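Asker: I would like to see how this sequence folds:
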Amino acid sequence: MASDPALPHWLSRVGVFDLETTGVDVEHDRIVTAHVGVLDAKGREIASRDWLADPGIEIPDGATAVHGITTAHARAHGRPASEVVADVTGALRSLLSQGVPVVAYNASYDFSLLAHEAHRHGLDALIDPSPIIDPLVIDKAYDRFRRGKRTLEVVAAHYAVPLEGAHDASADAVAAGRIAQAMARQFELPTSLSALHTQQICWARAQAASLTDYFISIGRLDPEEALDGSWPVRSAR
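Answerer: The predicted structure is shown next:
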């Protein structure tokens, strides 16, 4: 990816983070694989670490079909979940403490599940992690009326970011970071990381409220129900 002087200086070095898990319930599902890395201004990964965990529960066939990891493989080759959760949390905390933004696609999923895993294993969870960059939230805010799905694969293609090996934590994390950089070249984002982080909190809340209204209108939610728009970590239930 060619260097572009329009890229904000605070996106010249970004952390990237992704989890592959046993399912989509942030409170009860578990980490299977994780990736934390760092990209430079050209989108090249200059540091990275991967983890395979034994989640301590059966990995459903549906989850295996997505990321390719079976229960037998995780038990044979994965590290204890508590060690993986501690390592991933520590790696992210280190980046954030240095002021390095961490990009995560649909960040409220990954950070919420990681926080629940930390609590499950008696570890110190990341509290209000910041600065976080979520390309899904940003894409919905700047291109609100674009039709079609907003999966990572679709959005990567929209911003001309290659994504090979989707649903591999490493590939997904790197693609998300490159999408964030592509967005920064295309859109007039807030002028600082703190401003962008705060704006995403507002955008995520508004997006959840809008989706709640839609789901109620089609009968997918009851009128008294509401989607949690907390970001980047969902509220405790």
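
Asker: from here on, contacts and neighbour counts on C-alpha atoms
Answerer: OK.

Asker: buried set for stretch 221-233?
Answerer: Burial within stretch 221-233, assessed by neighbour count using 16 or more other Cα atoms under 10 Å, is assigned to 226, 228, 229, 230, 231, 232, 233.

Asker: Next: stretch 176-196.
Answerer: 176, 177, 178, 179, 180, 181, 182, 183, 184, 189, 193, 196.

Asker: and those, which of them are in helices?
Answerer: Of those, the ones assigned to helices by DSSP state H are 176, 177, 178, 179, 180, 181, 182, 183, 184, 193, 196.

Asker: Can you lay out the residues you listed as JSON lines showing distance to residue 40?
Answerer: Formatted as JSON lines, those follow (distance: Cα to Cα, whole Å):
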{"residue": "176", "distance to residue 40": "13"}
{"residue": "177", "distance to residue 40": "10"}
{"residue": "178", "distance to residue 40": "10"}
{"residue": "179", "distance to residue 40": "13"}
{"residue": "180", "distance to residue 40": "12"}
{"residue": "181", "distance to residue 40": "10"}
{"residue": "182", "distance to residue 40": "13"}
{"residue": "183", "distance to residue 40": "15"}
{"residue": "184", "distance to residue 40": "14"}
{"residue": "193", "distance to residue 40": "16"}
{"residue": "196", "distance to residue 40": "19"}
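
Asker: neighbours of residue 219, just the number please.
Answerer: 10 (other Cα atoms under 10 Å).

Asker: Next one: it from residue 165, what distance?
Answerer: Here the criterion is Cα to Cα, to the nearest Å. By it, residue 219 lies 35 Å from residue 165.

Asker: same deal with residue 124?
Answerer: Taking Cα to Cα, one finds residue 124 at 32 Å from residue 165.

Asker: just residue 235 next, same as before
Answerer: From residue 235 to residue 165 the distance is 32 Å (Cα to Cα).

Asker: Equivalent analysis for residue 138, please.
Answerer: Counting by Cα to Cα, the gap from residue 138 to residue 165 is 23 Å.

Asker: repeat for residue 40
Answerer: Plainly put, residue 40 is 21 Å away from residue 165 if you go by Cα to Cα.

Asker: one more to put side by side:
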Amino acid sequence: MTTADRLPHWLTRVGVFDLETTGVDVRNDRIVTAHVGVLDRHGREIAARDWLADPGIPIPDGAAAVHGISTEYARANGRPASEVVSEISGALSMLFAQGLPIVAYNASYDFSLLANEAVRHGLPALHAPHPVIDPLLIDKNYDRYRRGKRTLTVVAEHYAVPLDDAHEAAADAVAAGRVALAQARQFLLPETVHELHTQQIGWARDQAASLTEYFIKVGRLEPEETLDGSWPVRG
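Answerer: Have a look, this model is predicted:
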């Protein structure tokens, strides 16, 4: 049996999805670049599409330093945000309709920001995307006591997945998909992707509750505050 043959039967193809944005606020920040693709069971990308948007607001210098897209470049070369948001949502909906799970690292960030962008532009939003695979949640659940950061760059290296252009939407999306495939070979995942999706909802809730308790203990949150553990779209 080869390594690829040890994948779950439902993991023969996966969609991959990533956004680069103006910031980390899922309610108010905007999409700058996006990538949606499809990987086969060997991690080869067999379909892909990229977008560059004019977000309609200035891109902060800090965000531009991360993904390399300046306000001037986005205004000169990006397409209207409403068109980009509509097409990204449509591409994801098409993959879900085909029965493909979609991998997104820290999925509640990308799917929440996309949903809020859709509402902003008066477009149908993906309020309950399904099924989604989040390698960050899987890593935290199956290897919870490993020390160190859990950024995509660090986690990709842990699973021996190359990531040469971190914070570039296509590179991050493909790397996240390959990390998910590596995890599926290493860990005993549920019998179906729908069961995995449901379990991740609980993992996200539990991880948020644990982090809330820690932040209150160290003074980063007030006792009455809580972190939103909704997944894959934050409430």
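
Asker: And the TM-score between these chains?
Answerer: The TM-score (TM-score structural alignment, normalised by the length of structure 2) is 0.99; 234 aligned residues with a Cα RMSD of 0.7 Å.

Asker: hmm, back to that, neighbour count winner among residue 138 and residue 165 of structure 1?
Answerer: Each of residue 138 of structure 1 and residue 165 has its neighbours counted (other Cα under 10 Å); residue 138 has more, 22 against 12.

Asker: so the more buried one is in which element?
Answerer: Assigned by DSSP states H and E, residue 138 of structure 1 belongs to helix 135-142.

Asker: now swap in residue 163 of structure 2 and tell me
Answerer: Short version, using DSSP H and E: residue 163 of structure 2 is in no helix or strand.

Asker: Could you measure from the most centrally placed residue in structure 2 over to residue 233 of structure 2?
Answerer: Taking Cα atoms, centre = their mean as the criterion, residue 104 is the residue nearest the geometric centre of structure 2, at 2.8 Å. Taking Cα to Cα as the measure, residue 104 of structure 2 falls 12 Å from residue 233 of structure 2.

Asker: what does residue 164 of structure 2 give?
Answerer: Taking Cα to Cα, one finds residue 164 of structure 2 at 28 Å from residue 233 of structure 2.

Asker: How about residue 226 of structure 2: what's its closest non-neighbour residue?
Answerer: With sequence-adjacent residues excluded and distances taken as Cα to Cα, 6 or more residues apart in numbering, residue 226 of structure 2 is closest to residue 212, at 5.6 Å.

Asker: right, I mislabeled it, should have said residue 19 of structure 1
Answerer: Closest to residue 19 of structure 1 by Cα to Cα, 6+ apart is residue 34, at 4.5 Å.

Asker: My understanding was that that neighbour contacts residue 48; is that so?
Answerer: No. Using Cα atoms under 8 Å, residue 34 of structure 1 is not in contact with residue 48; the gap is 10.7 Å.

Asker: Neighbour count: the two, which is higher?
Answerer: residue 34 (23 against 15).

Asker: Run through the strands of structure 1 in chain order.
Answerer: In structure 1, strands defined by DSSP state E lie at 14-21, 31-39, 45-54, 79-80, 102-103, 132-133, listed in chain order.

Asker: Could you identify which of those strands is most buried?
Answerer: Ranked by mean neighbour count, those are led by strand 102-103 with a mean of 28 (mean count of other Cα atoms under 10 Å).

Asker: and it, how far out from the chain's middle?
Answerer: 8 Å (Cα atoms, centre = their mean, to the nearest Å).

Asker: Average separation of that strand from the aligned part of structure 2, please.
Answerer: By mean Cα distance after the TM-score superposition for structure 1, the fitted strand 102-103 of structure 1 averages 0.2 Å away from its aligned residues in structure 2.

Asker: Name the residues of stretch 95-112 of structure 2 that are buried.
Answerer: Neighbour counts over stretch 95-112 of structure 2 (16+ other Cα under 10 Å) mark 95-96, 100-112 as buried.

Asker: Ok, stretch 107-127 of structure 2 next?
Answerer: Residues 107-118, 123, 125-127 are the ones in stretch 107-127 of structure 2 that count as buried (16+ other Cα under 10 Å).

Asker: For residue 150 of structure 2, state which of those residues is nearest.
Answerer: residue 107 (13.7 Å; Cα to Cα).

Asker: show me the contacts for the closest one.
Answerer: Residue 107 of structure 2 makes contact with 132, 133, 134, 231, 232, 233, according to Cα atoms under 8 Å, 6 or more residues apart in numbering.

Asker: so how far is residue 72 of structure 2 from the first one?
Answerer: Counting by Cα to Cα, the gap from residue 132 of structure 2 to residue 72 of structure 2 is 34 Å.

Asker: and what of the second one?
Answerer: The gap separating residue 133 of structure 2 from residue 72 of structure 2 is 35 Å, by Cα to Cα.

Asker: pretty sure residue 14 of structure 2 contacts residue 38?
Answerer: Yes. If you go by Cα under 8 Å, residue 14 of structure 2 and residue 38 touch, sitting 5.6 Å apart.

Asker: Please enumerate the helices of structure 2.
Answerer: 61-67, 71-77, 81-97, 107-120, 135-142, 152-158, 169-186, 193-218.

Asker: and the direction of the third one versus that of strand 13-21, what angle?
Answerer: In this case it means helix 81-97 of structure 2. Relative orientation of helix 81-97 of structure 2 and strand 13-21, computed by axes from the mean of the first three to the mean of the last three Cα atoms, to 10 degrees: 160 degrees.

Asker: chain center to helix 81-97 of structure 2, what's the gap?
Answerer: Relative to where its chain is centred, helix 81-97 of structure 2 has its mean C-alpha point 15 Å off (Cα atoms, centre = their mean).

Asker: what's the mean gap between it and the aligned bit of structure 1?
Answerer: So helix 81-97 of structure 2 averages 0.3 Å relative to structure 1 (mean Cα distance after the TM-score superposition for structure 1).
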